[in-house]
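Peer 1: model the structure of this input:
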Amino acid sequence: MSTTVRGACPHDCPDRCSWEVTVNSTGEAVALRGSTAHPLTAGRLCGKLSGYLDDRVYHPDRLTRALRRTGRKGEGRFTEIGLDEALDEIADRFRDITDAYGPAAIVPFSYEGTQGLLQSKSMSERFFARLGATEVLHTICGATAGAGVSAVNGTTNGVLPEDARHAELVLVWGANPIVTNQHLWPAILAARAAGGRIVVIDPVRTRTAAAADWHLQPRPGTDAFLALAMAHVIVRSGHTDQAWLTTHATGLDELTAHLDRFAPDRVAPIVGIPADEIVRLAHAYATAKPALIRLMIGMEHHPGGAAAYTAIAALPILTGAWAHHGGGLSFHTAAHFMAALNMAGLKMPHLATSPRRLINMVQLGQALTDPDQDPPVHALLLHGSNPAVTVPAAGLVRTGLAREDLFAVVHDHMLTDTARFADIVLPATTQLEHLDLMWSWGHTDLMLNIPALTPPGDAISVTDLFRSLAARLAFTDRCFADTDADLVTTALDSDHAWLAGVSEHDLRTNGWQRLALPVPYLPFADGFPTPDGRARLASVATVAATLHDDLATARPPARPLQLLTTKGLRSMNSTYADTPRAARGDGPWLDIHPDDAAQRGIGDSAVVRVHNDQGEIELLARISRRVRPGVVATEFGQWATDGAGKSAGPVNALTDDTLTDAGGAAFHHTFVEVDLSD
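Peer 2: This is a model prediction of the structure:
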């Protein structure tokens, strides 16, 4: 007899689908489908997840035994060893390194390979805090945008994505929800069906841009200038909501003093959009009631990324859009969960007995190769991440990973590009094989993932891995005996109003429960979470003052072509990029404008060399007006070799580890030349 088990997708994605797994009488998962009971999932899984059973759970190359390296680092030559032997070796090496250099010589590296609170933010956090290891700042994605929005609003909270249906105008700025957020797009279409309008601002003509009523295509990295030009028009045209501003914002005079410098005719040559189009956009936005701006993450990856989000966040303040249901700014919902749940109880940072050394994950390559660090990095434990592909300056990262004196451990499902450099590789459980509590940055439904299968071979969960290492290192703290069920209880041990009515019983029964937010939800009806309860336009004035100094020089760069990377339909960051399912035709492709291709004698489908002083990769040219002149684009997350065995990247061979103004990764500040391959 078959059984059905409820769970939830683990991926770094705003949708967070609820699923149901059918397991037959022999313990094999024979079907994985979207839950029909969950309103947002509505029985549908995305193209990335629909092949999860074949692509991960039952893939013939899935790791099920612990491995020890036998060849040179990077070769991918290993021999199987027992799990206990592997864990004993890791514990012994950690003990020796701690005795010789101190615990800061050990670096954990993980990110959102799973977004489960148990498997990414509980036992592992406790272990490394107790050990005193170096702490890695998770700045590579989201932190810059969050800093920019919070500089104005005091939080990243905003309009719930499903409330887009109430908007008269939806301004999708630097996001591509048709590809990356399938639950949001129907709400946007509902707004259109009710008479609303969809406007997209994006340097690339994405699927969402092509489906919009109006697409504006600025030069990459000029969004702050565009937002300030819109603010200029809004203020000078009398479109501000003065009564709302008086009560809910400060700093209007400081901002207004700078806005004359951002008149559309001055900004147009910088952003590459005609001045009359900027004026028309500002009027359309300011007169729509309500108007909603939808932001996501990709736009942050420029040196001035936080400044751009700060400038954009000013627009709904000036117009008073926040006063209306569905009006304002919709960014992500992560802060709702982080505020409501008992995150301190899960992570237990107090286990660290002294301040821990900090390194920025964006600059992992520097951390691994800097001989002057005190102490140098001697051990690296990676889980839920593939930095040889996903971190900037991939060449430097790989140089660091190739150090023979670096003891590297990787915990993963597959022999990734990063795992090929490991000394020990540990097989990881999949989402079908462990308990987890799932939050979302695209909706407000908390989900419980219940294990449906017995892990194959020696596959071990993150929580069991760090319990085992804690025992081997004789950590006697009671928290390391917590079971996964205990961790769920801890996470829910909070008296926050948004957890009212949320219970373990109901999560186990239904698979999900919505946070107890007011209905309708107007996030700042009672004021902004700032010291005086008002939004801070002075932060925008500071951005404007800084950018004014750049007005004279902020012209198209003399450097060759600016490289942007876009999300794929069938891969999630670097997850699944190794599968034939993720391949796009005969790609991977580089989109290049016809003018730029003609100047270089490049024909459609030609093999081209994309290069700069960081490195080079080969791609297939796709001549397209999806990109504007001076810009090229490709999918990110490509492994060195894709599922069809072709060289495919990684694109981060071309990036450097320049930081944004909030310490994130300036991936899109990458300039390349493109020519025909020999």
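Peer 1: rest of the way, CA atoms for contacts and neighbours
Peer 2: Will do.
Peer 1: what about residue 195, neighbour count?
Peer 2: Residue 195: 11 surrounding residues under other CA atoms under 10 Å.
Peer 1: that one reaches residue 167, doesn't it?
Peer 2: No. Judged on CA atoms under 8 Å, residue 195 makes no contact with residue 167 at a distance of 9.3 Å.
Peer 1: could you look up the SS state of residue 350?
Peer 2: helix (DSSP: H, G, I helix; E, B strand; the rest coil).
Peer 1: same question, residue 104
Peer 2: Residue 104 is classified as helix under three-state DSSP.
Peer 1: how close does it sit to residue 123?
Peer 2: Distance of residue 104 to residue 123, given as CA to CA, to the nearest Å: 19 Å.
Peer 1: comparing those two, which residue is more hemmed in?
Peer 2: residue 123 (29 against 23).
Peer 1: ok, now which ones touch the closest residue to that one other than its chain neighbours?
Peer 2: Among residues not flanking residue 123 along the chain, residue 463 sits closest, at 5.3 Å (CA to CA, 6 or more residues apart in numbering). Residues near residue 463 by CA atoms under 8 Å, 6 or more residues apart in numbering: 118-119, 122-124, 484.
Peer 1: at 10 Å what do you get?
Peer 2: Residue 463 is in contact with 118-125, 127, 434-436, 480, 482-484, 487, counting by CA atoms under 10 Å, 6 or more residues apart in numbering.
Peer 1: now, which of those residues lie within strands?
Peer 2: residue 436 (DSSP state E).
Peer 1: from the contacts of residue 463, which land in helices?
Peer 2: Mapping the contacts of residue 463 onto helices (DSSP state H) picks out 118-121, 123-125, 127, 484, 487.
Peer 1: counting neighbours, what do you get for residue 354?
Peer 2: The burial count for residue 354: 10, using other CA under 10 Å.
Peer 1: so what's the residue count around residue 176?
Peer 2: Residue 176: 26 neighbours (other CA under 10 Å).
Peer 1: and the spatially most central residue of the chain, how close does it get to residue 113?
Peer 2: Taking CA atoms, centre = their mean, the centroid of the chain lies closest to residue 141, which sits 4.7 Å from it. Look at residue 141 and residue 113: by CA to CA, they are 13 Å apart.
Peer 1: over to residue 54?
Peer 2: 18 Å.
Peer 1: so the two - more neighbours on which side?
Peer 2: residue 113 (20 against 10).
Peer 1: for the closest residue to the more buried one other than its chain neighbours, give me its contacts.
Peer 2: The shortest distance from residue 113 to any non-neighbouring residue, by CA to CA, 6+ apart, is to residue 384 (3.9 Å). Applying CA under 10 Å, 6+ apart, one finds that residue 384 lies in contact with 109-115, 119-120, 410-413, 428, 462, 575.
Peer 1: one more to put side by side:
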Amino acid sequence: MALDPAFSAAPGAQGVTTPVVATCTRDCPSACGLLAYVREGRVVKLTGNPAHPVNRGTACRKTPGFLRRMTSDKRVTTPLRRVAGQWTPVSWDDALDEMAERLKDCVARHGPESILYYMGFGERTALKIVNARFFAHLGGVTTLRGTLCGGTGYAAQGLDYGPRVSHDPLDLQNARTIVLWGRNPVATQFGLMPHLRAARERGASIVLIDPRQSESAALADLLVQPRPGRDAFLALAVAKRIIEAGWEDRTFLETRADNLAGYLALLARWSMDELVAACDVPLAVVAALAEAYAQGKPTATMLGWGLHRFTLGHEMVRAVDALGAVSGNIGLAGGGVSQGFEEWGPYDPELWGEGLHPPRRKLLMPQIGREILEAKDPPVEMAVITAANPVCMAPNADLVAKALDCVPFVVHMNLFLDDTAEHADLFLPCAAFYEQRDLVASFGHNYVGPLVRAVDPPGQCRSQFDIFMDLGRRFPFAGEYIKTEEEWLRLLIRPLLEKGVAWDDLWKGPVRIPDAPMVPWADGKFDTPTGRFQLLTEVTACEDCRDAARYPFTLLTVGPVGHLCSEREPGYDSGPLEIAMASEAATRLGIADGSPAKLVSPLGELVVTVRHDETSRADVVSCGRGGWLSHGQGVNRLIPDLVSAVGQGTPYYEARVDVERLS
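Peer 2: Okay, the predicted model is just below:
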């Protein structure tokens, strides 16, 4: 396989070539610009790209792990077929011949709905749309609805503003106050760090709202730790305080917003004491937040993904949106309530292929295990899984594993034999992100970045694009489907080209989407049916958990600093999963710091190591997500497969647990 023509092979210091421009493709909003340094056909270093306007040369602590995984001798480098319970190497021709024949057989005998295409979010690049188009050509296979992450917030903000649009991260330079509400950029969006640090240097204040004292607490002037799942009541309390003080933006509320009377009635439904008790935040802190929003503006609110992880997460997001409106921060430079961007937005939506054969059945991603098991007429006869590790990352993980075991033939594409691979019949080894050519948009900023192939994939590994092109040659629609990378990419970015973006510029570095606003809604016009901002009028009264006596702790499975989701490698230094809990709570249970214990939920139990945390709320247990079941760290085995009330999201944080001492 030839290297990308954009690759510069001029030797540099110590025999290292001129750095190759890359963009991180992983499931992270930063989509950081990176530089890959190559020596003797191997990438030896990954660094941030100083020319990238967002991450500005920074790179998070996950970056060395990307390199370690991609150069690991444990990568699978040949297709594997499970024979009598054991993996056996096979040729690409044999693997794709069998895959094609099984796909054709499923369509002929059971209809296209008998095939499940599970495309996760582990790799977010333009050419993944071409993968989905392959399955549209088959005639409308079963696909997915809902998400494991951001659907709740997306849907909630859609109710308030219209289709999701956020302030450009570069607009943080105009903020006097920045509120990180459930957001932990040190761990989950390091690309924001240059802008947050610059804001601090300018004298801006930073507020962190999080039940945990997360890694980002070091940035904050004020740390607020509400009771998990009660953020809506905190937002209502702050708004109530603003209105009591006469600080509200009455002009916006009366001329740019709907439902003002209903919203004011909602605020009147609870006294301030009741709201403060519900969120468990002191009145003095509520007052400080009110002043930050109304007197310290422009106030930029950066919503995190933690708010999505509750059944009623939409109410939390909408309550914070309303707080932004009450305080006069909507449509204001340096303000806004921002959550994310549509990373597929820059591409031609027609190329997903739903116009060829609309999907006839979609299974809920948050409940994928039970959805597969309950699928009838026809049942799922074959599953193809890309950019995902659902056995590890989906809730009720044991049920997901059971469901895949009931599917007659499962194809999995990845770098390693992970938890999902243990339930697959055919494993196809994929190229890593700097071993392929593609384009990358972001759900955290407004730039499209290049992915330039710096080195060849090891062994027989291939990009998913190459795999699907080769597979497509075995079908009657090959004449329409088979194209080169460049041909498909030019088709995909047609909307960008029509807006004046030059093809060559995309490969030199990130290009800003031309019509992306720096400050959305600055004209006061919203993409809602009335053209006005929609204030919420209902919030569900809080109730104590029915299982509080048996399961007294809320389990927060958070994004770790050192790795992304389940992107590890077999044999990583694991040991028992470490959980953090308040020192007082652990001591009361007789569990010393560093001691083993059992983490117990209604679904099962897991042996863990307890770490005392002096900063934790006493009703919270937290741990990093993404540990493998095969390594004894599969915490998603304990989490119920619920669905959020709005947006078909996954409310991981509804999990209730107890911690039991091991004698």
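Peer 1: superposed, how do the two chains score by TM?
Peer 2: Once superposed, the chains reach a TM-score of 0.92 (TM-score structural alignment, normalised by the length of structure 2), with 646 aligned residues with a CA RMSD of 2.2 Å.
Peer 1: circling back to that earlier point, out of the contacts of residue 463 of structure 1, which are buried?
Peer 2: When the contacts of residue 463 of structure 1 are checked for burial by 16 or more other CA atoms under 10 Å, the buried set is 118-125, 127, 434-436, 480, 484, 487.
Peer 1: neighbours around the counterpart of residue 12 of structure 1 in structure 2, how many?
Peer 2: Here residue 12 of structure 1 is matched to residue 27 in structure 2, going by TM-score structural alignment. If you count neighbours by other CA under 10 Å, residue 27 of structure 2 ends up with 18.
Peer 1: tell me the secondary structure at residue 27 of structure 2.
Peer 2: Following three-state DSSP, the label given to residue 27 of structure 2 is coil.
Peer 1: which strand or helix spans the nearest residue to it once chain neighbours are set aside?
Peer 2: Nearest residue to residue 27 of structure 2, sequence neighbours excluded (CA to CA, 6+ apart): residue 122, at 5.1 Å. Using DSSP states H and E, residue 122 of structure 2 maps to neither a helix nor a strand.
Peer 1: and if you look at residue 292 of structure 1?
Peer 2: Secondary structure from DSSP H and E places residue 292 of structure 1 in strand 291-295.
Peer 1: try residue 563 of structure 1
Peer 2: Going by DSSP H and E, residue 563 of structure 1 is part of strand 561-566.
Peer 1: and the alignment partner in structure 1 of residue 395 of structure 2, what does it touch?
Peer 2: Matched by TM-score structural alignment, residue 395 of structure 2 corresponds to residue 392 in structure 1. Residues in contact with residue 392 of structure 1 (CA under 10 Å, 6+ apart) are 140, 361-365, 650-659, 665-667.
Peer 1: please redo it, this time with the cut-off set to 6 Å
Peer 2: Neighbour list for residue 392 of structure 1: 652, 655-657 [criterion: CA atoms under 6 Å, 6 or more residues apart in numbering].
Peer 1: got those as CSV, with secondary structure, neighbour count and distance to residue 470 of structure 1 columns?
Peer 2: Shown next, in CSV, are those (DSSP: H, G, I helix; E, B strand; the rest coil; neighbours: other CA atoms under 10 Å; distance: CA to CA, whole Å):
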residue, secondary structure, neighbour count, distance to residue 470 of structure 1
652, helix, 28, 35
655, coil, 26, 37
656, coil, 25, 36
657, coil, 22, 34
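Peer 1: of these, which is the nearest to residue 634 of structure 1?
Peer 2: When the contacts of residue 392 of structure 1 are compared for distance to residue 634 of structure 1 (CA to CA), residue 652 wins out at 11.4 Å.
Peer 1: what secondary structure does the aligned partner of residue 459 of structure 2 in structure 1 sit in?
Peer 2: Aligned by TM-score structural alignment, residue 459 of structure 2 pairs with residue 457 of structure 1. Using three-state DSSP, the structure places residue 457 of structure 1 in coil.
Peer 1: the nearest residue to residue 457 of structure 1 once chain neighbours are set aside: which element?
Peer 2: Computed as CA to CA, 6+ apart, the closest residue to residue 457 of structure 1 that is not its neighbour in sequence is residue 64, at 5.0 Å. Under DSSP H and E, no helix or strand contains residue 64 of structure 1.
Peer 1: and the end-to-end length of stretch 621-633 of structure 1?
Peer 2: In stretch 621-633 of structure 1, first residue to last residue: 10 Å (CA to CA).
Peer 1: er, stretch 353-372 of structure 2 actually
Peer 2: Start-to-end span of stretch 353-372 of structure 2 (CA to CA) is 23 Å.
Peer 1: what comes up buried for that stretch?
Peer 2: Applying 16+ other CA under 10 Å to stretch 353-372 of structure 2 flags 353-354, 356, 359, 361-372 as buried.
Peer 1: among those, which one sits closest to residue 23 of structure 2?
Peer 2: residue 353 (26.2 Å).
Peer 1: quick one: contacts for the closest one?
Peer 2: Contacts of residue 353 of structure 2 by CA under 6 Å, 6+ apart are 133, 136.
Peer 1: that one maps to what in structure 1?
Peer 2: By TM-score structural alignment, residue 353 of structure 2 lines up with residue 348 in structure 1.
Peer 1: state the distance from that match to residue 355 of structure 1.
Peer 2: 14 Å.
Peer 1: could you do residue 621 of structure 1 as well?
Peer 2: For residue 621 of structure 1 relative to residue 355 of structure 1 (CA to CA), the value is 50 Å.
Peer 1: hang on, isn't residue 396 of structure 1 packed against residue 364?
Peer 2: No. In this structure, residue 396 of structure 1 is not within contact of residue 364 by CA atoms under 6 Å, at 8.5 Å.
Peer 1: follow-up on the earlier one: which part of structure 2 lines up with the strand holding residue 563 of structure 1?
Peer 2: Counting by TM-score structural alignment, strand 561-566 of structure 1 corresponds to 553-558 in structure 2.
Peer 1: what lies in contact with the longest strand anywhere in structure 2?
Peer 2: Criterion DSSP E: the longest strand present in structure 2 is strand 604-613. Contacts to strand 604-613 of structure 2, defined as CA under 6 Å, 6+ apart, come from residues 576-583, 593-599, 638.
Peer 1: which residue in structure 2 lines up with residue 423 of structure 1?
Peer 2: Under TM-score structural alignment, residue 423 of structure 1 pairs with residue 425 in structure 2.
Peer 1: no, scratch that, I was asking about residue 41 of structure 1
Peer 2: In structure 2, residue 41 of structure 1 lands on residue 55 (TM-score structural alignment).
Peer 1: excluding residues flanking it in the chain, which one is nearest residue 438 of structure 2?
Peer 2: Leaving aside its chain neighbours, residue 438 of structure 2 sits nearest to residue 451 (4.9 Å; criterion: CA to CA, 6+ apart).
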